[in-house]
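Enquirer: sequence first, then the predicted structure:
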Amino acid sequence: MTPNLARPGVLARQPIGDFRTEAGATIPEVTVAYQRWGSYRVDADGTSNVVLVEHALTGDSDAASWWGDLVGPNKAIDTDRYCVICTNVIGGCQGTTGPGSAHPADGRAWGSRFPAVSIRDQVEVEKQFLDSLGITSVFAVIGGSMGGARCLEWSYLHPEVVAAAAVFAVSARASAWQIGIQGAQIAAIENDPSWHGGDYYDTGTAPNAGLATARRIAHLTYRGELEIDERFGTTPQTGENPLGAHRSAGQRFAVESYLDYQARKLTARFDAGTYAVLTDSLNRHDIGRGRGGLNRALSEITVPTLVAGVDTDILYPYHQQEHLSRNLGNLLGMAKIVSPVGHDAFLTETRQMDRILRNFFEQVDPDAPGAAGQIEYYI
């Protein structure tokens, strides 16, 4: 069966039916938004050329935009060779069913009725999506941060489907520090007077002040301390004086203005309810839950897996990727992204990412073009 895929680069929505979450809630009539690039192919042995790219927390299905230097013809994730598919995650706000979607029962937004979802749920929805298209084989899953967590769960849950995985800047489970900092972001949203218990969609207002605060907190964990200090230091924002006789919200340091800018960008394109749902998904991430613990679960992953981390990552410190590399059942290798940028380096350090991904494909695809220069693996 040849799947009826959307035209390359076009946002499409695929109905997949009802979905039951890991915790026992039912989400009826789920729709998954996705984009694809490249032509679909299945080899004689049944192996497809599908590469699933998994987006991070505030990402979307347009991988050719947010990973534009890596996804495309003759690029590291080569759309002349592979059929690249990227879905918007369940709970999202870019076309997939989420808290802002219309509930089938009454046409009003799901709001507070939308169930909690786990990383495992995100993967199972994506598996149901592929099943609905008739895709039974995936050549590789690739992703960072929340996308990396999905890659790990894909490898554990469906090794019969996934042939290889590349996991960037994530851990085997959420640490207490991560849960704490992410819980503070959720609290910022839920304490906004416009939250209305999650049922704000028909009020004419949205908890954007809370979402903006959450983004400011989060962005500091996405970037490196050295990078932020070197860029801004204690410099005042142009035309403002944060050292005056009285503190004022209108008199900012340059770094505060920068964080305000990042907050405005997110609130213009993202839904607060989705941010709360997906951040909670990250807090629930634990590859070892119900599987005999972290190390046992990791050892049972037989899918060949590349792991890479960022040396200055505050949110998912490099030692967490080292833990993955020591315990995965089938490690291809481990790479270090060296950057002052911090966690976001898997999105911004495209030259290093290009080399890492080309080497990954060279290892898992015998017919792939040679890598552009070798990288050092830390095994």
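Expert: Done, it's in. Remember, predicted model here, so these are calculated numbers, not experimental data.
Enquirer: alpha carbons only for contacts and neighbour counts from here, please
Expert: Noted.
Enquirer: next up, the contacts around Asp18.
Expert: Asp18 makes contact with 26-30 under the criterion C-alpha atoms under 8 Å, 6 or more residues apart in numbering.
Enquirer: regarding Phe346, what is its secondary structure?
Expert: Secondary structure, DSSP: H, G, I helix; E, B strand; the rest coil: Phe346 is helix.
Enquirer: roughly how far apart are it and Arg355?
Expert: To Arg355, Phe346 is 12 Å away according to C-alpha to C-alpha, to the nearest Å.
Enquirer: list the buried residues in the host helix or strand of Leu130.
Expert: Taking DSSP states H and E as the criterion, Leu130 maps to helix 119-133. Judged by neighbour count using 16 or more other C-alpha atoms under 10 Å, the buried positions of helix 119-133 are 119-130, 132-133.
Enquirer: which strands or helices does the next helix or strand after that helix pack on?
Expert: Counting by DSSP H and E, the next helix or strand C-terminal to helix 119-133 is strand 140-144. On a contact count with 3 or more C-alpha pairs under 8 Å, 6 or more residues apart in numbering; DSSP states H and E, strand 140-144 meets strand 50-54, helix 146-157, strand 165-168.
Enquirer: tell me the angle the longest one makes with helix 119-133.
Expert: Read that as helix 146-157. 70 degrees (axes from the mean of the first three to the mean of the last three C-alpha atoms, to 10 degrees).
Enquirer: hang on, the earlier thing: got the contacts of Asp18 as TSV, with neighbour count columns?
Expert: Below are those laid out as TSV (neighbours: other C-alpha atoms under 10 Å):
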residue	neighbour count
Thr26	14
Ile27	20
Pro28	15
Glu29	14
Val30	22
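Enquirer: so which of those residues belong to helices?
Expert: Residues of the contacts of Asp18 located in helices (DSSP state H): none.
Enquirer: and of those residues, the nearest to Gln363?
Expert: Checking the contacts of Asp18 against Gln363 by C-alpha to C-alpha gives Val30 as the nearest, at 36.3 Å.
Enquirer: quick one on the thing from earlier: between Phe346 and Arg355, which has more neighbouring residues?
Expert: With neighbours defined as other C-alpha atoms under 10 Å, Phe346 and Arg355 compare such that Phe346 has more, 22 against 16.
Enquirer: pasting the second one now:
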Amino acid sequence: MTTDNDWAGDAKNASTDGEFVRDTNYINDRITADAPAGTPTEQADGTYHWPVEADRYRLMAARACPWAHRSIITRRLLGLEDVISLGLAGPTHDVRSWVFDLDPDGVDPVTGLHRLQEGYFNRFPDYPRGITVPALLEVSSKKVVTNDYPSIVRDFQTEWTQFHREGAPDLYPVEHRAEIDEIAKRVYTEVNNGVYRCGFAGSQDAYDDAYDRFWATMDWLEERLTTRRYLVGEHITFADIFLFVTLIRHDAVYYSHFKTSRNKISELPALWGYLRELFQLPGFGDTTDFTEVKQHYFIVHKEVNPTQIVPQGPDLSGLATPHGREALGGQPFADGVTLPGPVPAGEEVKNPEPFQQELFGIPAAR
């Protein structure tokens, strides 16, 4: 965690006057298979397309952040670890955002950056918006390429195909894309961002509205997943990854910290079985660090938790229990798809729970 004396002030997230509204303006450059080698190519809309190239880019992420987590899961499932390296920021930070304080000397070992902010300023010296993860950086220039998280994961699937591992899944099958996009949009607005609308609401009315909207969609998801194993089709898709990153944080953080406390996921039979199945798959549970997740929310969000006390609970060992979802038919991935291999050395979660160590063979915390 950040312990240096270079503190620029607490991060500010909560609304001061009512509804929380997320800034959704990002650096919309993309890395595409048809971009010519060399320098990026300017598009008609003023963005740039960068060429797909092994070892040129580094995924800057943080295990605490659900948006970054979805990119880590996708990278691992597709087997892109050997061509896109991973830099992991620590869970706590000041108003300047993410810091590489988990690494020796407090700097990212590949780029030498201390703060992710430096990578943004290297490209845009007066960058006015939030310094967010995930972000892809060009290693040689130490400049941010894009932080447009929807296109990052989508392009991992559709643009980086020449580097996918043998047996990689198709998380965005053409025949299901319209439905995946429709479900993912509702999951984003009402669930992924819905918990933040609850937690960062600046008035009772704004909170009440956010809470009602969140649970209306959660009830819809519970009903949908009662009769089908996955959100779309017979296999795991992006829709499931996008939902997983919020579900896995709910009981540990959002239930109390963001006041989404009608039910725990463990009290909702379909969602609880669904979450357990996903968690027990390589790529999902072996990329989840509950300690870092809790440290981020309960320490960084002083507006919501002024004491910065991090709870010891809840007991999450039930995630390792049998899920029984096989009864619904389908299977996690299509025939011929294989599970990813062991987590690359150095990328293991730093604070594995005992049940994670047993499930995935994760080494004990160093």
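Expert: Thanks, I have it. A quick note: this is a predicted structure, and the numbers were derived from the prediction, not measured.
Enquirer: TM between them?
Expert: Here the TM-score for the pair of chains, by TM-score structural alignment, normalised by the length of structure 2, is 0.28; 181 aligned residues with a C-alpha RMSD of 7.2 Å.
Enquirer: show me the contacts for Phe360 of structure 1.
Expert: Contacts of Phe360 of structure 1 (C-alpha under 8 Å, 6+ apart): 166, 306.
Enquirer: from Val167 of structure 1, how far out is it?
Expert: When distance is defined by C-alpha to C-alpha, Phe360 of structure 1 is 11 Å away from Val167 of structure 1.
Enquirer: what's the answer for Val71 of structure 1, then?
Expert: For Val71 of structure 1, the distance to Val167 of structure 1 - C-alpha to C-alpha - is 16 Å.
Enquirer: of those two, who's got more company?
Expert: Of the pair Val71 of structure 1 and Val167, Val167 is the one with more neighbours under other C-alpha under 10 Å, namely 27 against 20.
Enquirer: isn't that one right up against Glu322?
Expert: No. Taking contacts as C-alpha atoms under 8 Å, Val167 of structure 1 lies outside contact range of Glu322: 11.9 Å.
Enquirer: can I get the contacts of Asp18 of structure 1 in a markdown table including distance to Leu332 of structure 1?
Expert: Conversion of these to a markdown table gives the following (distance: C-alpha to C-alpha, whole Å):
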| residue | distance to Leu332 of structure 1 |
| --- | --- |
| Thr26 | 37 |
| Ile27 | 37 |
| Pro28 | 39 |
| Glu29 | 39 |
| Val30 | 35 |
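Enquirer: those residues in strands, which ones?
Expert: Among the contacts of Asp18 of structure 1, the members falling in strands (DSSP state E) are 26-30.
Enquirer: for the residues you listed, which one is nearest Ala297 of structure 1?
Expert: Using C-alpha to C-alpha, those come closest to Ala297 of structure 1 at Thr26, 26.8 Å.
Enquirer: if I look at the nearest residue to that closest one once chain neighbours are set aside, how far off is Val30 of structure 1?
Expert: In space, and not counting its chain neighbours, Thr26 of structure 1 is closest to Arg20: 4.3 Å by C-alpha to C-alpha, 6 or more residues apart in numbering. Going from Arg20 of structure 1 to Val30 of structure 1 by C-alpha to C-alpha gives 10 Å.
Enquirer: over to Arg215 of structure 1?
Expert: 28 Å.
Enquirer: now the longest helix seen in structure 2: buried residues?
Expert: The residue-count maximum for a helix in structure 2 (DSSP H) belongs to helix 204-227. Using 16+ other C-alpha under 10 Å as the test for burial, helix 204-227 of structure 2 gives 206-207, 210-211, 213-215, 217-218, 221-222, 224-226.
Enquirer: give the other helices and strands that the helix or strand that comes right after that helix contacts.
Expert: Helices and strands here follow DSSP H and E; after helix 204-227 of structure 2, the next one along the chain is helix 238-249. Contact analysis of helix 238-249 of structure 2 by 3+ C-alpha pairs under 8 Å, 6+ apart lists helix 66-78, helix 177-187, helix 269-279 as its packing neighbours.
Enquirer: hmm, try it at 10 Å
Expert: Counting by 3 or more C-alpha pairs under 10 Å, 6 or more residues apart in numbering; DSSP states H and E, the packing neighbours recorded for helix 238-249 of structure 2 are helix 66-78, helix 149-158, helix 177-187, helix 269-279, helix 290-295.
Enquirer: which of the ones you listed sits closest to Arg30 of structure 2?
Expert: helix 149-158 (7.1 Å).
Enquirer: now the angle from the closest one to helix 238-249?
Expert: 130 degrees.
Enquirer: what about Trp177 of structure 1, how many neighbours?
Expert: Trp177 of structure 1, neighbours per other C-alpha under 10 Å, totals 11.
Enquirer: that one sits in which helix or strand?
Expert: Assigned by DSSP H and E, Trp177 of structure 1 belongs to helix 176-190.
Enquirer: what's the helix or strand that that helix is followed by packed up against?
Expert: Next helix or strand after helix 176-190 of structure 1 toward the C-terminus (DSSP H and E): helix 208-222. Secondary structure elements in contact with helix 208-222 of structure 1, counted by 3+ C-alpha pairs under 10 Å, 6+ apart, are helix 176-190, helix 254-269, helix 272-283.
Enquirer: list the buried residues for the first one?
Expert: Residues of helix 176-190 of structure 1 classed as buried: 178-179, 181-190 (neighbour count, 16+ other C-alpha under 10 Å).
Enquirer: kindly report the same for the second one.
Expert: Within helix 254-269 of structure 1, the residues scored as buried using 16+ other C-alpha under 10 Å are 254-257, 259, 263-264, 266-267.
Enquirer: now do that helix against helix 272-283, angle only.
Expert: Using the same axes, to 10 degrees: helix 254-269 of structure 1 against helix 272-283 is 110 degrees.
Enquirer: for helix 254-269 of structure 1, packing partners?
Expert: Short answer (3+ C-alpha pairs under 10 Å, 6+ apart): helix 254-269 of structure 1 packs on helix 208-222, helix 225-232.
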